[in-house]
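> curious how this folds, go ahead:
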Amino acid sequence: MEETGAIDFCALERELQAAIAADEKYQRENDAKFRAVHQKVASYEEFRDIVLASHLKPLEKKDKMGKKKNLLWNSYATQANDKQDREMELAQVRRKTPLVFVYTRKLIQIKGWDGLPETSADFYRYWRRCLKSGQERYQFLFQLGGKDLGRIFQADVGFGLLGEFLVVLAEHACREDREAVLQILQSLSGTKRFGLNVALLSQVEKDSCRDLFGKLQRMGRNCGADGLPEGTVEAGTAALQEEQNEAERETHLRGAGQRKEADDRLIKELVKCYCVS
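As a prediction, this is how the structure comes out:
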């Protein structure tokens, strides 16, 4: 209503159209939910995808066959131009999407990209399109670390990704990375619907999970009293005796023992979370 008492029919029409659209959306998504339940989908992700795609309609015959395909009279003459067009399109995509990676031992640099993925969708795209080998995927997980992975997947770990993470970590985890791997596993265990993701692991992925925790436990046993690998304990003893007194050494060993106990407790908790038998 305006001050003069006139009715704003345009505003009323907009409100009516918005209400109609909202009601149609509700009915459409509600029907999609019942359809998904009737189909007995295997996971929440499939259920969600069916609901989100409820507004899509199948193509009709006229949509696929409406235009006639024009045949080229001289295909050889156009091959060079087609190749140039494809190269130009690929160059444009590369400028927008980080498709080229440079890998080092502890760092992955993405050409054409200033940062790391901020969302689970970005991560999924990089993981599928750009990282082809297990070593590349392991380096990518290692660079992100447990904190960033927990932030990216705070809502949910995409269907199938948890199993792939476990396979990659089991194949490439080493003693130097033990603490970082534990942090990654701990962060993933705190994501939503983690129990469902564990229940949906395949037998191969469950075996990799069991192998991973076995490897982590062996790494912990193969460390000396101060938390260093056995080969470095004797080499560092002389230096410690020269630089530190007995009280300082005892404090150091006591702290290392406490850290080892904390790691052992963490592994036991993670074994329960990941249902490792």
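> going forward, measure contacts between C-alpha atoms and count neighbours the same way
OK.
> quick one, helices of the stretch 101-250 of the chain?
120-129, 134-152, 161-172, 178-189, 194-199, 203-221, 230-243, 246-273 (DSSP state H, counting those that start in this stretch).
> in TSV: those, plus mean neighbour count and distance to Val102.
Supplementary listing: the helices of the stretch 101-250 of the chain in TSV, determined by neighbours: other CA atoms under 10 Å; distance: least, CA to CA, whole Å:
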stretch	mean neighbour count	distance to Val102
helix 120-129	14	13
helix 134-152	19	10
helix 161-172	19	18
helix 178-189	19	21
helix 194-199	16	31
helix 203-221	18	27
helix 230-243	11	32
helix 246-273	14	33
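> enumerate every residue touching the residue lying closest to Glu136 once chain neighbours are set aside.
Take Glu136 and drop its neighbours on the chain: the residue closest to it by CA to CA, 6 or more residues apart in numbering is Tyr103, 7.3 Å away. By CA atoms under 8 Å, 6 or more residues apart in numbering, the contact list for Tyr103 reads 109, 136, 139.
> let's compare: structure for the following, please.
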Amino acid sequence: MSTQKPRSHDEDSLNFDKLEKELHAAVDADKRYWRENDAKFRAVGQKVETYEEFQDIVKASHLKPLEKGDNLNNIVFDQPWNSHAIKMKNAAPLKSTGSDLQQANNLPKNGQEFARDWRRHHKTVESQYDYLLKIGGPRLGEIFKTEISFGLLGDILTALCQGFSNSDSSAVLAVVHGLTSANRFSLSVQFLSSKEKQVCSDLFHKLKSSNENQTEADGKHIQDQLNELEKIYQLKSK
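As a prediction, this is how the structure comes out:
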């Protein structure tokens, strides 16, 4: 006769809490796999320049777009997102106009506020051009530190080119330089349409022409900066 003891109720019952945790972990792992897999295909499609940029896109695949009301003022960015900006950080500071207005409370504090005001209050080339110069290149570099919204770079270049005046050449150059501080700026450039790329080329031609009346020393310094910026804006091979 068998002496095996009957199984207790506890031994026959399942640990549903443990099973639920394991299920959630498996679902999260599956979501992460497909999310990162999609990010890899997206990075390849964007033709990122370096493997580091590829890794950044995959690592950031879990991040969500900013929502209205999100505040970036207290966030410190230690990551050297833009190697081009670092390369040019030792260049002499560029002159800009509207420095007294840059501290005004009505100027945007981040890219989201800029895009909102740009589309709501600045619908003509003249208004857009004045708005960019009032903010100034250095401030724009801070505003777009995280990124430039899709399609916005082309609009900015168009406003600068169509509204360009030789008397503003230093301020326009400062804006063109400030924009390059944006995270993954090279990708923003790649998304420019053929028409926008031609506008960008025309803008640099105007900046070069305005530089012809500079003294030899100043002219060479500005020309060197323009040559470097042309590479960053992918108008010249590196």
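> Asp177 of the first structure -> the second structure?
For Asp177 of the first structure, the aligned residue in the second structure is Asp168 (criterion: TM-score structural alignment).
> what do you get for Lys132 of the first structure?
Checking TM-score structural alignment: Lys132 of the first structure goes with Lys123.
> neighbours around its match, how many?
11 (other CA atoms under 10 Å).
> ok, it to Arg116 of the second structure distance?
To Arg116 of the second structure, Lys123 of the second structure is 12 Å away according to CA to CA, to the nearest Å.
> same question for His9 of the second structure.
In terms of CA to CA, His9 of the second structure sits 64 Å off from Arg116 of the second structure.
> from the centroid of the second structure, which residue is nearest?
Glu147 (2.1 Å; CA atoms, centre = their mean).
> what's the match for that one in the first structure?
That one, Glu147 of the second structure, aligns with Asp156 by TM-score structural alignment.
> hang on, isn't that match packed against Gly190?
No. Taking contacts as CA atoms under 8 Å, Asp156 of the first structure lies outside contact range of Gly190: 9.7 Å.
> which one's the longest helix in the second structure?
For the second structure, the longest helix by residue count, based on DSSP state H, is helix 16-45.
> what is the next helix or strand after it packed up against?
Following helix 16-45 of the second structure in sequence order, the next helix or strand is helix 51-59 (DSSP states H and E). Packing partners of helix 51-59 of the second structure (3 or more CA pairs under 8 Å, 6 or more residues apart in numbering; DSSP states H and E): helix 16-45.
> quick check: angle from the helix it packs on to helix 51-59?
Angle, helix 16-45 of the second structure to helix 51-59, by axes from the mean of the first three to the mean of the last three CA atoms, to 10 degrees: 140 degrees.
> buried set for helix 16-45 of the second structure?
Within helix 16-45 of the second structure, the residues scored as buried using 16 or more other CA atoms under 10 Å are 36, 39-40, 43.
> that helix packs against which elements?
helix 51-59.
> need the residues that contact the helix it packs on.
36, 39-40, 43-44, 48, 184.
> just to revisit the earlier point, so the residue nearest to the centre of the second structure touches Leu187, yeah?
No. Contact criterion CA under 8 Å: Glu147 of the second structure and Leu187 do not qualify, at 10.0 Å.
> how about the contacts made by the equivalent of Asn197 of the first structure over in the second structure?
Aligned by TM-score structural alignment, Asn197 of the first structure pairs with Ser188 of the second structure. Residues near Ser188 of the second structure by CA under 8 Å, 6+ apart: 148, 150, 153.
> and which of these is nearest to Lys134 of the second structure?
Nearest to Lys134 of the second structure among the contacts of Ser188 of the second structure is Leu153, at 17.3 Å by CA to CA.
> in space, what's closest to the closest one - neighbours in sequence excluded?
Ser188 (7.1 Å).
> please report the distance of that neighbour from Lys87 of the second structure.
19 Å.
> can you check Ser194 of the second structure too?
Applying CA to CA to Ser194 of the second structure and Lys87 of the second structure gives a distance of 27 Å.
> likewise for Leu19 of the second structure?
In terms of CA to CA, Leu19 of the second structure sits 53 Å off from Lys87 of the second structure.
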